[in-house]
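Peer 1: sequence first, then the predicted structure, then my questions.
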Amino acid sequence: MNARPEKLVVVGAGSWGTTFAKVLADSAIERGVVEPEIVLWARRPEVAEDITARKRNTDYLPDIDLPACLSATTDLAEAVAGAGLVVLAIPAQEVRGHLPTIRAHLDPAAVVVSLVKGLERGTDARMSELCAEELGLPDERFAVVSGPNLALEIARQEPTATVVASADPATAEWIAVRTSGPYFRPYTNTDVTGVEICGVVKNVIALAVGICDGLGYGDNSKASVITRGLAETARLVESLGGQAETLAGLAGLGDLVATCASPLSRNRTAGRHLGQGLSVEEATARLKQTAEGMKSVSAVVDLARRHGVEMPISEAMNAVIAGALDVDTLAGLLLARDLKPEGRS
């Protein structure tokens, strides 16, 4: 642990990537680190310039002042070189394309952390699996951070808790120390699979809740979707070897409730647009950033089918996104299941 460089890098300068970089910077300052080095990789030069010169990310966090120790670059190799922590905060479908550059410049002791809440289409791969495959990364050098973490609320320094999951408890603790601060409280566990799957599927469920909202359905309908969504998430988690306890925690129920309830949620917002009659293309155009549920739902359904897991809400969302199901028929489809005891549904 002592040989790991203290430079910290976040790959992705959207709202959550920028906010997480702020969390890292504020934690370093709180711990008394002298001249902390926190670097963001941004795809667009104007975003990098905004962060470095003006300490703002006008596109994604327009009213937030960023710490003076934050800088940004569009050179991924430069960003990653010499870093002890590399955080992935880009859309799931873009991760594989960036990993060769990261691998070429990754410090031998560096830890990679995923903030990504999606599966890769075509392979159904979780980010832990992608990093193991493409970076040759052992389990003890990978972690995932997930929980009820709406970026703007955290950027405003509103109290928030999260989960850091790694197969190696010492790695999770090392990351927790570097993210802990006055407004951000990390907890640790070893259930990487469970935490990843909870983060992926909750976005799909939030799409369904958003559609209910757009259709004018009330809280009973939305609460039913959230509860049944948690049940189908649990079935997939357990089939993949994850822990049931994760579903009751911050990465499970906590993240699901926040994403389904908040107007800040991109996935709920996308679903609301669909419920109001917009096409998938029109709903996507309204959003500034990726709604991972729309991108990953086909992979979620494929993964569930391969493991023999029933996920009716996810199946319905996949059909909606594919244009095979009209949102007006959604309620009937979600409720049209055989009568059975709740625990078996």
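Peer 2: Done, it's in. Numbers count the residues shown, from 1 in each chain.

Peer 1: going by C-alpha atoms from here, please, whenever you check contacts or count neighbours.
Peer 2: Noted.

Peer 1: in the stretch 1-150 of the chain, which spans are strands?
Peer 2: Using DSSP state E, counting those that start in this stretch, the strands assigned to the stretch 1-150 of the chain run over residues 7-11, 38-41, 70-73, 83-88, 111-114, 142-146.

Peer 1: mean neighbour count added to the ones you listed, as CSV?
Peer 2: Supplementary listing: the strands of the stretch 1-150 of the chain in CSV, determined by neighbours: other C-alpha atoms under 10 Å:
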stretch, mean neighbour count
strand 7-11, 26
strand 38-41, 28
strand 70-73, 24
strand 83-88, 25
strand 111-114, 25
strand 142-146, 27
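
Peer 1: could these go into a markdown table alongside distance to Ser262?
Peer 2: Supplementary listing: the strands of the stretch 1-150 of the chain in a markdown table, determined by distance: least, C-alpha to C-alpha, whole Å:
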| stretch | distance to Ser262 |
| --- | --- |
| strand 7-11 | 25 |
| strand 38-41 | 27 |
| strand 70-73 | 28 |
| strand 83-88 | 24 |
| strand 111-114 | 23 |
| strand 142-146 | 16 |
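
Peer 1: okay, pairing it with this:
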Amino acid sequence: MTIISVVGAGVMGTAITFPAADNGHAVRLVGTHLDEEIIRSCKTSGLHPKLRRPIPPSVQPFFYAEIGEALQGAEVIVLGVNSRGVRWAAEAIAPYLQPEQIILMVTKGLESTPDGKLMILPDVLAARLPEPIRDQVHYAAVGGPSIAGELAARRHTSVVFVSRKAEILPRLQAIFSTPYYHIWTSTDMIGVEVCVALKNAYALATGLAQGVLERLPEDIAGAKNHNYAAAIFAQGLAETAYLVQLLGGNLETVFSLPGAGDLYVTTQGGRNSRMGRLLGMGMAYSQAVEEMPNETIEGVDCVLAVMPAIESLIAQGKIAADALPLLRELHRILTRNAEVAFDFNSFFSKLSFAPPLRQRAQSD
């Protein structure tokens, strides 16, 4: 039996307790300072109010004030905070870390460094931990299509566990794999982390199509806007591939579970899609935010976090100016309260397609 401590009682952090508990491990769920009501509900009734279902009976809930007790003796510490909370989490767990512990991150995101580089969140976490413990623990992450409510309902879910240290992956796979939670392993930390971060941004972009549709007159034959959404989806995947390769990740990761799979499932609903719909309807971002109070929109955070590095890399000539038209348009929409205005002819410039005829005619 393994002791697993999950820091962050949000829906994904809690959902991963289900396969671990089903495998007979000792699972502790410790809330952050923002999770007091969730933990109180779990302690009193066993019900997780956001998942709207009971947590497994063997999972022990802990308030943040009890974090020392909750982390004691843990072999695996799962970080389930949002991307804004990674630095806080590093400071919260640092006093209790022991050599050889595994930190498994379900948090997704990227950051720009002051010198214009992109940094994956496991590296952000490691940089915030004190020496020598930062080099004595192991870092891993989860990527792939995993809606928390479906995992908690024990629906078939397929993911990738990734770490630069291949030797820890069989252990993690054995701890968490169940007949419904299917785990592949990878050492492509860059590829997986870039994919699972950018999917939030491109899912938001795909959600724009629904809002744009709602602004159009109703079609006499009921035509929707799936063609629009599919082009954005494909361009998002192409831009993800461009950045993964640029940063040294593997292209095959983009076209498997962490890339195409995770992007697809994220477009099917959730906060990113809702924000995209509001923006597509013509709302300025400042207005759309007011429609979703107290919600973390990871796609927005991702765009705002990565663009300083992207602009720096373009200025240095390391990224082609025309390589990321969708990401740059999202940034324009979010930072300038601008209306959606895609130039579809700018898409797919880095693929081996001839440009649209209209675009060729304009250049002749």
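Peer 2: Now that the structure is in, tell me what you want to look at. All values derive from a computational prediction rather than experimental measurement.

Peer 1: TM-score, when you put one on top of the other?
Peer 2: Once the chains are overlaid, their TM-score stands at 0.87 when taken by TM-score structural alignment, normalised by the length of structure 1; 328 aligned residues with a C-alpha RMSD of 2.4 Å.

Peer 1: quick one: closest of the strands of the stretch 1-150 of structure 1 to Arg337 of structure 1.
Peer 2: Ranking those by their distance to Arg337 of structure 1 (criterion: C-alpha to C-alpha) puts strand 142-146 first, at 31.5 Å.

Peer 1: on average, how far is that closest one from the matching bit in structure 2?
Peer 2: Between strand 142-146 of structure 1 and its aligned stretch in structure 2, the superposed structures give an average distance of 0.6 Å (mean C-alpha distance after the TM-score superposition for structure 1).

Peer 1: quick one: that strand aligns where in structure 2?
Peer 2: Following TM-score structural alignment, the aligned partner range for strand 142-146 of structure 1 in structure 2 is 139-143.

Peer 1: residues touching the alignment partner in structure 2 of Val116 of structure 1, list them.
Peer 2: The pairwise alignment with structure 2 assigns Val116 of structure 1 to Thr107, based on TM-score structural alignment. Contact analysis of Thr107 of structure 2 by C-alpha atoms under 8 Å, 6 or more residues apart in numbering lists Leu79, Gly80, Val81, Asn82, Ser83, Leu121, Ala141.

Peer 1: so Val237 of structure 1 touches Ala244, yeah?
Peer 2: Yes. The pair Val237 of structure 1 and Ala244 qualifies as a contact (C-alpha atoms under 8 Å) at a distance of 7.5 Å.

Peer 1: now the common contact residues for those two.
Peer 2: Shared contacts of Val237 of structure 1 and Ala244, defined by C-alpha under 8 Å, 6+ apart, comprise Gly194.

Peer 1: of the two, who's got more company?
Peer 2: When Val237 of structure 1 is set against Ala244 and neighbours are counted by other C-alpha atoms under 10 Å, the residue ahead is Val237, at 24 against 15.

Peer 1: mind listing what the closest residue to the more buried one other than its chain neighbours touches?
Peer 2: Spatial nearest neighbour of Val237 of structure 1, chain neighbours left out: Gly194 (5.4 Å); criterion: C-alpha to C-alpha, 6 or more residues apart in numbering. For Gly194 of structure 1, the residues meeting the contact criterion (C-alpha under 8 Å, 6+ apart) are Val237, Glu238, Gly241, Gly242, Gln243, Ala244, Thr246, Leu247.
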